[in-house]
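Student: 3D, please:
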Amino acid sequence: MRTDITLANAAPTLPPGLLTLPSIGLTPPPAIILYGRDEKGRPHSSKFAGDMTDEAEAAARLMGFRFAAADTDALRDLATCLPAGRLFSSGKGFVPFVKTSLYERLLAATGTADKPMPMKAHTKPADGGGAPGAGQGRGGGGAGAGDPPATRAGAKAPASLSEVGLGSFVLAQGDEGDEGYYAAKVLATKTPDSFVLQWAGYSDLPEFVRPRGALGLLPPEAAVGLA
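Tutor: This next block holds a predicted model:
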């Protein structure tokens, strides 16, 4: 008995390995690193996703910072140590403080010289209540005098601004003209709605005062390791 082969019962003649299309791995663009010193010489750096290249570079120019693509092994390793940045509606970006040792490694990896930003001309704030008080001491509100503890026992990052108290880690607005918010620790209560703080990890920098309205909440996971 003869069986004719038709298209309906014909077996594929291609090797099995050729029946499956190979997966194509797309390599994401390298992260963009923003870095630089502020007018007080403090080092800042953060990383942005590679698909935000244009926006991150524009933010760097507005802030007077440098930028580099993490396209070498050294820069990719450094990028894993940097906080994630974010962009503001003004076009500037969130570029927090980093350790001097990390910043120096970044300079070496990019082959750039360490140059501080030029000093900015500051004008006297119109409203003293909301003005930053960088360099101010603790004044009459010394530690232990009317300082409420953070509402959640042992919590470094309060769940709301009403819970901010002695020992809390928060985001504090930068100096005048700086739209960024940076991690800081509450050292004392100056008034019911203003606090004496210190930048987290920078105990050698002066204490400063911020009103409650110039603070933001720090994600609990970001407070891990802060002291």
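Student: use CA for all of it now, contacts and neighbours both
Tutor: Fine.
Student: Would you mind finding the longest strand in the chain?
Tutor: When the chain is parsed with DSSP state E, its longest strand is strand 181-191.
Student: Which strands and helices lie in contact with that strand?
Tutor: strand 169-173, strand 194-199 (3 or more CA pairs under 8 Å, 6 or more residues apart in numbering; DSSP states H and E).
Student: Pull out the buried positions in that strand.
Tutor: Residues Y181, Y182, A183, A184, K185, V186, L187, A188, T189, K190 are the ones in strand 181-191 that count as buried (16 or more other CA atoms under 10 Å).
Student: if we can go back for a sec, just the helices and strands packed on strand 181-191: most buried one?
Tutor: Of these, the one with the most neighbours on average (mean count of other CA atoms under 10 Å) is strand 169-173, at a mean of 26.
Student: what packs against it?
Tutor: Using 3+ CA pairs under 8 Å, 6+ apart, the elements in contact with strand 169-173 are strand 181-191, strand 215-217.
Student: re the thing from before, right, so of the helices and strands packed on strand 181-191, which gets closest to G50?
Tutor: Nearest to G50 among these is strand 169-173; the distance by CA to CA comes to 25.7 Å.
Student: Same list, the buried residues of strand 181-191, but as CSV with distance to I32 please.
Tutor: Putting the buried residues of strand 181-191 into CSV (distance: CA to CA, whole Å) gives the following:
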residue, distance to I32
Y181, 20
Y182, 20
A183, 22
A184, 25
K185, 29
V186, 32
L187, 35
A188, 37
T189, 39
K190, 40
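Student: Distance of the residue nearest to Y103 when sequence neighbours are not counted relative to F88?
Tutor: Nearest residue to Y103, sequence neighbours excluded (CA to CA, 6 or more residues apart in numbering): P43, at 6.5 Å. Distance of P43 to F88, computed by CA to CA, to the nearest Å: 20 Å.
Student: before we go on, could you also do this sequence so I can check it against the first one:
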Amino acid sequence: MVGLDDKGKPHASWFAAENADAAANAADLMDMAIIEIGNDDSLTQVAMCLPLGKLFESGKAFVPFVKRSTYDLLAVHLSDEYLAAAAKRIEAASNADYAKASKGEVAPRNHPEHWSKIAVGDVVLASEGHDDGWWESTVLEVQADDHFLLRWTDWPELDQFVRHVSDIALLHPKPFGA
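Tutor: From the prediction side, this is the model:
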């Protein structure tokens, strides 16, 4: 599965053949595309470097970020129709974000300076596991025993999840150059 999110960031992952139908359904729900590897050796080499995707009961999938160069290798196998639709979707999302920001409707992002100061609405980093990267997550609830209910910032439609404070990373509290 491969695609660009609404911010134009590339995502890609592989799924086992027995999950092909579920992955295709998830791709449709998430405005992504499926590329079948088949006997194409160049695609096989790229796919071997991709992270394993994760399917959710909601019908969607977790498809991690990949380098732009990796996406570019896969994008040559995407249809012109898909590429045009993705570009249109990204442009529409960008215009909507700009309109919200100009009206002051976008809340400021809070970056706590210490784990003890994490609060609802803060943005922290979380991971799906050892082999996955760290992704921005919004704190939805502070729970007992240093646990936090989180939601992926870039994928709010995915299931909420809980992480212990030891499984959370902090962003720099001040923007660079400020």
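Student: circling back to that earlier point, what would the helices and strands packed on strand 181-191 of structure 1 look like in JSON lines with distance to A109 of structure 1?
Tutor: Below are those laid out as JSON lines (distance: least, CA to CA, whole Å):
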{"stretch": "strand 169-173", "distance to A109 of structure 1": "29"}
{"stretch": "strand 194-199", "distance to A109 of structure 1": "26"}
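Student: quick one, strands of structure 1?
Tutor: Using DSSP E, strands in structure 1 cover 32-37, 43-48, 66-69, 169-173, 181-191, 194-199, 208-211, 215-217.
Student: Outside of the first one itself, list whatever touches it.
Tutor: This points to strand 32-37 of structure 1. Strand 32-37 of structure 1 has contacts (CA atoms under 8 Å, 6 or more residues apart in numbering) with 43-50, 52-53, 56-57, 60, 64-70, 79, 95, 103, 115-117.
Student: before we move on, the earlier item: quick one: which of the strands of structure 1 is nearest A84 of structure 1?
Tutor: Between the strands of structure 1, strand 43-48 lies closest to A84 of structure 1; by CA to CA that is 5.1 Å.
Student: counting contacts, what elements does that closest one pack onto?
Tutor: Against strand 43-48 of structure 1 (3+ CA pairs under 8 Å, 6+ apart) you get strand 32-37, helix 100-110.
Student: Now do it: which range of structure 2 does it align onto?
Tutor: Using TM-score structural alignment, strand 43-48 of structure 1 lines up with residues 10-15 of structure 2.
Student: starting at the chain centroid, how far to that stretch?
Tutor: Chain-centre distance of stretch 10-15 of structure 2: 10 Å, with CA atoms, centre = their mean, to the nearest Å.
Student: what does stretch 25-37 of structure 2 give?
Tutor: Per CA atoms, centre = their mean, the centroid offset for stretch 25-37 of structure 2 relative to its chain is 14 Å.
Student: so that stretch corresponds to what in structure 1?
Tutor: Across structure 1, the stretch matching stretch 25-37 of structure 2 (TM-score structural alignment) is residues 58-70.
Student: Go ahead and name everything in contact with that stretch.
Tutor: 30-37, 50, 56-57, 75-76, 79, 87, 91-93, 110, 117.
Student: For ChimeraX, write a command that selects the buried ones of the residues you listed.
Tutor: Selection of buried members from those for ChimeraX, criterion 16+ other CA under 10 Å:
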select :30,31,32,33,34,35,36,37,50,56,57,75,76,79,87,92,93,110,117
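Student: before we move on, back to that, look up how far E55 of structure 1 lies from the residue nearest to Y103 of structure 1.
Tutor: Taking CA to CA, one finds P43 of structure 1 at 21 Å from E55 of structure 1.
Student: Looking at the two, which has the bigger crowd around it?
Tutor: Using other CA atoms under 10 Å, the more surrounded residue of P43 of structure 1 and E55 is P43, with 22 against 14.
Student: thinking that one is in contact with S101, fair?
Tutor: No - assessed by CA atoms under 8 Å, P43 of structure 1 is found out of contact with S101, at 9.8 Å.
Student: thinking again about what came up before, now the longest strand of structure 1 against strand 194-199, angle please.
Tutor: Put simply, strand 181-191 of structure 1 runs at 140 degrees to strand 194-199, going by axes from the mean of the first three to the mean of the last three CA atoms, to 10 degrees.
Student: Report the angle between strand 181-191 of structure 1 and strand 169-173.
Tutor: With the same axes, to 10 degrees applied, the angle from strand 181-191 of structure 1 to strand 169-173 works out at 100 degrees.
Student: list the buried ones in stretch 136-147 of structure 2?
Tutor: For stretch 136-147 of structure 2, the buried set under the neighbour-count rule, 16+ other CA under 10 Å, comprises E136, S137, T138, V139, L140, E141, H147.
Student: Settle this for me: the second one is touching G121, isn't it.
Tutor: No - with contact defined as CA under 8 Å, S137 of structure 2 does not reach G121; the gap is 9.5 Å.
Student: Where does stretch 58-65 of structure 2 end up in structure 1?
Tutor: Residue span in structure 1 matched to stretch 58-65 of structure 2, by TM-score structural alignment: 90-97.
Student: got the contact list for that stretch?
Tutor: Residues contacting stretch 90-97 of structure 1 (CA under 8 Å, 6+ apart): 34-35, 42-46, 55-56, 58-60, 62-63, 83, 85-88, 179-183.
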